[in-house]
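J.: output the structure for:
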Amino acid sequence: MDDQLLLALVVGGATLLVTLILGFALVGGDSNTASTKRRLAEVGSGHGPVGPKPTQRNTARRQDDASGIKIVDTLVRKLVPKPAELRSRLEKTGRKITIGEYSLMCLVVVAFAWVVMRFTFGFGWMLTISVGLVAGLWLPHWTVGFMGKWRVNKFMKHFPEAIELLVRGLRAGLPISEAIVTIGKDAPEPIATEFRGVADAIRIGKGVEEGLWDVAKRIDPPDFKFLIIAISIQRETGGNLAETLAGLANTLRKRRQIKLKIKAMSSEARASAWIIGSLPFIMFFLLWLANDEYISMLIDDPRGIYMIGAGLFMIGTGVAVMFKMVRFEI
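T.: Have a look, this model is predicted:
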């Protein structure tokens, strides 16, 4: 086998593997357990909204997913394996990003990475194509996940205060629909935007739970679903909703305090993971700037390529394990 082809396959494969490992470690999945999701789904199925007709939903999605470029839209409809899941991820960002626009962004990243690797560093075709595909698939996916996670965390940061605002409105004698309007006016973003959407849904005839379940599609944590379940149970069984929501707000605030305490206690391990994972790349870059001929020997020799691939694999595995060790479910 040609040395250049072998080099491209080894480096491309190692880069893909390390990228996937680091992406899983840093981005990860939802921190909720499967049993929690299943219980919430079972409880919510009895109180969830009745969805619109399939024809209306599909028509709206075709219009929303269009990017304006016919070729891109055609490829998206044929090649995207799970459009509903991707659409849900895009909605969590709070921005009106269609699937077509997201796919176009992926193609732009692929082209940019290929041009940089090919014409700036002079790598071969196989390596540049592999790196371009990895960058085009992973970087937009990570960016969307980061934006969605940042928005959800910002929402949950002020969520107990929003519940207390709802409690004060109920204790003042306001119906829950008017209390939700108050949250939409006085709460910080993005809570205000989401509750304004609930208020608008109530005005057009939807129920409170139905509007809140629509928000729950974009706000995943069970803390928000606890609010919907509490309202649903109170409507069926009766009771003092203000006291129930006040207790919920207090519980959510204590949970957040525990999470922050755990984050502070595990900060040393996370910092070690960042330092250990980034130090080899920093040293490689500094040595390349100081003496590129010295580094080129490692790249030109096939044995050096094997060593780079093994090093990347071990670094990625170690960083992934360290990040998983400092993740706790509360």
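J.: from here on, contacts and neighbour counts on C-alpha atoms
T.: Noted.
J.: what residues sit buried inside the longest helix that the chain contains?
T.: Counting by DSSP state H, the longest helix found in the chain is helix 125-157. Buried residues in helix 125-157, counted by 16 or more other C-alpha atoms under 10 Å: 126-142, 144-145, 147-149, 151-152, 155-156.
J.: what segments of the stretch 151-300 of the chain are helices?
T.: 159-171, 176-186, 191-203, 208-216, 222-237, 241-265, 267-290, 292-300 (DSSP state H, counting those that start in this stretch).
J.: got JSON lines for those, with distance to Val43 too?
T.: Below are these laid out as JSON lines (distance: least, C-alpha to C-alpha, whole Å):
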{"stretch": "helix 159-171", "distance to Val43": "21"}
{"stretch": "helix 176-186", "distance to Val43": "21"}
{"stretch": "helix 191-203", "distance to Val43": "20"}
{"stretch": "helix 208-216", "distance to Val43": "12"}
{"stretch": "helix 222-237", "distance to Val43": "7"}
{"stretch": "helix 241-265", "distance to Val43": "17"}
{"stretch": "helix 267-290", "distance to Val43": "36"}
{"stretch": "helix 292-300", "distance to Val43": "57"}
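J.: in JSON lines, list these along with mean neighbour count and distance to Leu22.
T.: Converted to JSON lines, the helices of the stretch 151-300 of the chain look like this (neighbours: other C-alpha atoms under 10 Å; distance: least, C-alpha to C-alpha, whole Å):
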{"stretch": "helix 159-171", "mean neighbour count": "20", "distance to Leu22": "31"}
{"stretch": "helix 176-186", "mean neighbour count": "19", "distance to Leu22": "38"}
{"stretch": "helix 191-203", "mean neighbour count": "19", "distance to Leu22": "31"}
{"stretch": "helix 208-216", "mean neighbour count": "20", "distance to Leu22": "28"}
{"stretch": "helix 222-237", "mean neighbour count": "16", "distance to Leu22": "26"}
{"stretch": "helix 241-265", "mean neighbour count": "15", "distance to Leu22": "20"}
{"stretch": "helix 267-290", "mean neighbour count": "14", "distance to Leu22": "10"}
{"stretch": "helix 292-300", "mean neighbour count": "14", "distance to Leu22": "23"}
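J.: and this one, please, so the two structures can be compared:
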Amino acid sequence: MQNAILPILMFLAVIMSVFAVYSLVTDIFVRDRKRVQDRLDVEFHNKQREKVKRSLLYKGTDPFQFNPSDAVQLRSTWSEWLQSILDQSGLEMTKSRLLIYTVSVAIGCGVLSGVLIRNLIIGLIVAVFSSIIPLMYVKFKRNRRLEAMRRQLSDAFDLMARILRAGQSMSQAMQAVGNEFASPIAEEFAYCSEQQNLGLATELSMRDLARRTGLIEINIFVVAVLVQRQVGGNLSEILEKLANVVRERYKTRGAIQTLTAEGRMQASILMALPPLLLVAMLIVNHDYAMVLIHQPILIGGMAFFMLMGGLWIRKIVNFDF
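T.: You can find the predicted model right below:
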């Protein structure tokens, strides 16, 4: 009997030892990981709070006495459009810094091409066309960020619907999205929640959310929330239906991107072919290519018609639905 009990006790002792070692190691590493994650969450919310305090909507107003009807109607100007592009890109960049980058790239590319080709007019043409590179980079980052946000929207609306059904408020639902999701949707919803926590009117903060994101799905969400605040209704059910609509729109958008992939590839090849051939001729037969270089009007016309063709193809393969 004792010989039968001894192996069982040894087996239990080994299991308990392994469990104790596992618990110790897990406690050490998970505790440190949780502490780091908590600090990151605190820093994230502090950053959003400081960003709200620096915003133009918060400056110069008493947040506890602010009336949305007293807000000045924003006019669509070039400066505001540029600021919206920067906000939607998620880059920590101001309009003045973007202007500095634009001027620097234009001067650098223009001087470099002018020195290499030894033609002032060509240098000016290159400077003009290269000045749009920083803005193109900002728009590229903006498109990637908005596409990532579209992928997260349906799940975020589902989470908000469940939280509202549990009896929580809209501000708490938006804060939950900021806590549970990754960037970029976490940043935008946490920013909107911090605006409301600092006393900014709900209507104004929601409209600012729609302006910063620039997505039609967010615009629909903002309109639904504002209408529900005025006339009432089941907001959780509205968010569930909106999540289904956003999910179907994303599927349709993916199908459109697949069907228009050939057109976009053709546009890229047609836009890249003339400059690449010019560079190849400069390397292979320099004297022959310099005949074209000494005709800046032809190069300017080629660049103009290439730009028009690229915009035309872009208009064909990109459309709203």
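J.: re the thing from before, ok, which of the helices of the stretch 151-300 of the first structure comes nearest Thr98 of the first structure?
T.: helix 208-216 (18.2 Å; C-alpha to C-alpha).
J.: what's the average distance of that closest one to the second structure?
T.: Superposing on the second structure and averaging over aligned pairs (mean C-alpha distance after the TM-score superposition for the first structure), helix 208-216 of the first structure comes out at 2.3 Å.
J.: one step back: between the longest helix of the first structure and helix 222-237, how big is the angle?
T.: Angle between the axes of helix 125-157 of the first structure and helix 222-237 is 50 degrees (criterion: axes from the mean of the first three to the mean of the last three C-alpha atoms, to 10 degrees).
J.: list the contacts for the counterpart of Leu245 of the first structure in the second structure?
T.: The pairwise alignment with the second structure assigns Leu245 of the first structure to Leu239, based on TM-score structural alignment. Leu239 of the second structure makes contact with 157-158, 160-161, 221, according to C-alpha atoms under 8 Å, 6 or more residues apart in numbering.
J.: let's go with 7 Å and repeat that
T.: 157-158, 161 (C-alpha atoms under 7 Å, 6 or more residues apart in numbering).
J.: which of the residues you listed are also in contact in the first structure?
T.: Checking the contacts of Leu239 of the second structure against the first structure (both residues aligned by TM-score structural alignment, their matches' C-alpha atoms under 7 Å), the contacts still present are 157, 161.
J.: can you tell me how far Ala60 of the first structure is from Lys254 of the first structure?
T.: Remark: distance between Ala60 of the first structure and Lys254 of the first structure (C-alpha to C-alpha, to the nearest Å) = 41 Å.
J.: got it, and Leu166 of the first structure?
T.: Distance, Leu166 of the first structure to Lys254 of the first structure, by C-alpha to C-alpha: 19 Å.
J.: can you check Thr59 of the first structure too?
T.: 44 Å.
J.: picking up where we left off before, out of the helices of the stretch 151-300 of the first structure, flag the one nearest Pro54 of the first structure.
T.: Among the helices of the stretch 151-300 of the first structure, helix 208-216 sits nearest to Pro54 of the first structure (C-alpha to C-alpha), with 16.4 Å.
J.: helices or strands up against that closest one?
T.: helix 191-203, helix 222-237 (3 or more C-alpha pairs under 7 Å, 6 or more residues apart in numbering; DSSP states H and E).
J.: quick one: the last one to the second structure mean distance?
T.: Which is helix 222-237 of the first structure. When the second structure is overlaid, helix 222-237 of the first structure sits 1.3 Å from its aligned residues on average, using mean C-alpha distance after the TM-score superposition for the first structure.
J.: just the shortest one next, same as before
T.: Mean deviation of helix 191-203 of the first structure from its aligned counterpart in the second structure after superposition (mean C-alpha distance after the TM-score superposition for the first structure): 1.2 Å.
J.: and that helix, which stretch of the second structure?
T.: The aligned range for helix 191-203 of the first structure is 185-197, by TM-score structural alignment.
J.: Gly316 of the first structure corresponds to which position in the second structure?
T.: By TM-score structural alignment, Gly316 of the first structure lines up with Leu307.
J.: so where does its match fall, helix or strand?
T.: helix 296-317 (DSSP states H and E).
J.: tilt between that helix and helix 261-284?
T.: 160 degrees.
J.: what are the contacting residues of helix 296-317 of the second structure?
T.: With C-alpha under 7 Å, 6+ apart, helix 296-317 of the second structure has contacts from 121-122, 260, 263-264, 267, 271.
J.: of all the residues in that helix, which ones are buried?
T.: Neighbour counts over helix 296-317 of the second structure (16+ other C-alpha under 10 Å) mark 303, 306, 310, 313, 317 as buried.
J.: what's the last one aligned with over in the first structure?
T.: Spelled out, it's Val317 of the second structure. Aligned partner of Val317 of the second structure by TM-score structural alignment: Val326.
J.: re earlier: just flag the most distant two among the contacts of helix 296-317 of the second structure.
T.: The largest distance within the contacts of helix 296-317 of the second structure, taken as C-alpha to C-alpha, falls between Ile121 and Thr260 and amounts to 37.4 Å.
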